[in-house]
Each structure stands twice: as structure tokens, then as C-alpha cells.
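**Q** No sequence on hand, only this structure:
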């Protein structure tokens, strides 16, 4: 029976590359010379540094451009509050991965409401869609792409 998984993942190697490119551009830009502007990555968390809120926002813009060029969906970024003190500013940005229970239930509800002859089930941080016809599964993919979910989705493990 054909099936596929709906997942939300970020390629960590591409993210590391985007952070490295951002760091190099910040080091070379004239308007950042002599400032504390920088990006640091620890697993699925990025920390943006700067002398002011404006600089942190500029670093964020550079980072999102580099991520978009590398094929990473920037809607996976969850920006934290800006922390200012001592003439420095810092913002923590979290990389969202995986589909949580609430989003999984929302996806299942969308699929069931579409009246397509498929079954959907939550399996950890994935949603597995199973059906008898390949066309029904492709219709589900089209439905999920059209849906306004604020999480980047990928369709993985398509099997006949």
C-alpha cells in the first residue's frame, strides 16, 4: 500500500554553511568593522550579536538571505526577544524541527476533512499518510502545500 511521511526538518549541514557564510560577510562588511556583530550556532539554536538592535537585525537579514540561497525555508526560524545591556545587543533564534502533537492533529484534521480515501497517523515527529492509490497521496501533498501552516513541510519516504 503506497505511503509517505510528512516531516519538518532542516538540513543541519546547509545551516552550518549558511552561518559560516554569514559570519564571513559580517567580518568583511565595512559597516560592521570594529563592532561585535557575529553569529554563533549551537545545535538547533543561533545567537546573533551586535552593538545595537539595528546591527542584530542586519545580521538576521544576512542570515536569512544565505539560508534562502542554500534552500533552507526561513519559516523554520523562531526569533527570540532582543536582550540589550552594556552597549551590546543579542538575540537568540531557535530552529524549529519536527511536527509537534498539535500541528500533527491539525494536519490529520485537514486530511480527513478533504474526504480523500487515505489514512493519516502521527508517528513521533512525523505524520504518515497511507492510501490505496498513488493519486490520492499526491492530492494530499497538493492539499498540504496549499494549506497555510506556519511550518515548512517536506514529503519524505514515498513508497509504492
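**A** Structure received. Predicted model only: the values in this text are computed from it and were never measured.
**Q** only C-alpha atoms for contact and neighbour calcs from this point on.
**A** OK.
**Q** middle-most residue in the protein, spatially?
**A** Centroid-nearest residue in the chain: residue 76, 2.1 Å away (criterion: Cα atoms, centre = their mean).
**Q** what ranges do the helices span in the protein?
**A** In the chain, the helices defined using DSSP state H lie at 12-28, 53-69, 101-113, 134-146.
**Q** which one of the ones you listed lies closest to residue 41?
**A** helix 12-28 (7.5 Å; Cα to Cα).
**Q** buried sites along that closest one?
**A** 15-16, 18-23, 25-27 (16 or more other Cα atoms under 10 Å).
**Q** Check which helices and strands that helix sits against.
**A** On a contact count with 3 or more Cα pairs under 8 Å, 6 or more residues apart in numbering; DSSP states H and E, helix 12-28 meets strand 38-42, helix 53-69.
**Q** Put this next to the previous one:
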């Protein structure tokens, strides 16, 4: 029986490339000369720090552009509030990795509301969709790509 998995993953290697790219850009930009600014990474949490809030906003935009270049959907970014600590401004950016229960339920509900001949089941941080025909599964993929969800989706493990 054909099946595939719906997941939301961020490639760690590409994320490292994007962070390195932003840090290189900061060192070469004229408006960041003499400024103590950098992006620090720990797993899927990034900390952006600079001397002013305007520079932090520019760093968020640079990060968004670098993520796009590295094939990471910027919808995965969850930008926190700016915090003033001494003379530095910090912003925490969390990258959403894996489907949470609420989004998984929402995806299953969307699939069931379409009345296609497929079954959707939540399996951990993924949703497995199975059906008798490959065409039905491809319809589900096309339908979910057209929906505006709060997190980017990938479709993998497609089996006939």
C-alpha cells in the first residue's frame, strides 16, 4: 500500500552554513564596522546580538535571506522579543523542527475534510498518509502545498 510521511525538519548542516554566512556578512558590511555583533547557534536556537535594535533587525533580515539561500523555509523561524542587556541588544530565534501535536491534528483534519480515499495517522512528530492509489497521495501533497500553514512541510519516505 503506497504511503508517505509529512514532516517539518531543518537540515542542521544547512543551518550551520546559513549562520556562518550571516557572520561573514556582518564582518564585511560597512554599517557593522567596529560593532560587536554576531549570531550564536546552539542546536535549533540562534541568538543574535548587536549594539542597537536597528542592527539586530538587519541581522534578522540577513538571516532570513541566508536561510532562503540554504534551502530552509523562513517560516521555520520564530523570532522572539528584543532584550536589552547592558549595551547589547539580543534576540532569540527558534527554528521549528518537527510537527507539534496541534499542527499534526490540523493536518489530519484537513486531509479528512477533503474526503480523499486516504488514511492519515499521527506518528510521533510526523504524519503518515496511506492510500490505495499513488494518485490520491499526490493529490494530498498538492493540496497541502496550497494551504498556508504556520510551519514548512516536507514530504518524504514515499513508498509504492
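**A** Sure, I can see it. All figures in this text were calculated on a predicted structure; none of them were measured in a lab.
**Q** circling back to that earlier point, would you turn the helices of structure 1 into TSV with distance to residue 5 of structure 1?
**A** Converted to TSV, the helices of structure 1 look like this (distance: least, Cα to Cα, whole Å):
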stretch	distance to residue 5 of structure 1
helix 12-28	20
helix 53-69	24
helix 101-113	12
helix 134-146	10
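**Q** Of all these, which one comes closest to residue 95 of structure 1?
**A** helix 12-28 (9.6 Å).
**Q** what sits up against the closest one?
**A** 32-33, 37-41, 59, 62-63, 66-67, 70, 72 (Cα atoms under 8 Å, 6 or more residues apart in numbering).
**Q** which of those sit farthest apart?
**A** Most distant of those, by Cα to Cα, are 33 and 72, 28.1 Å apart.
**Q** These two: which is more packed in?
**A** The residue with more neighbours, out of residue 33 of structure 1 and residue 72, is residue 72; 20 against 11, by other Cα atoms under 10 Å.
**Q** In space, what's closest to the more buried one - neighbours in sequence excluded?
**A** Computed as Cα to Cα, 6 or more residues apart in numbering, the closest residue to residue 72 of structure 1 that is not its neighbour in sequence is residue 10, at 6.8 Å.
**Q** Over which residues of structure 2 does stretch 68-87 of structure 1 lie when aligned?
**A** Using TM-score structural alignment, stretch 68-87 of structure 1 corresponds to residues 68-87 of structure 2.
**Q** That stretch: which residues count as buried?
**A** Within stretch 68-87 of structure 2, the residues that qualify as buried are 70, 72-74, 76-77, counting by 16+ other Cα under 10 Å.
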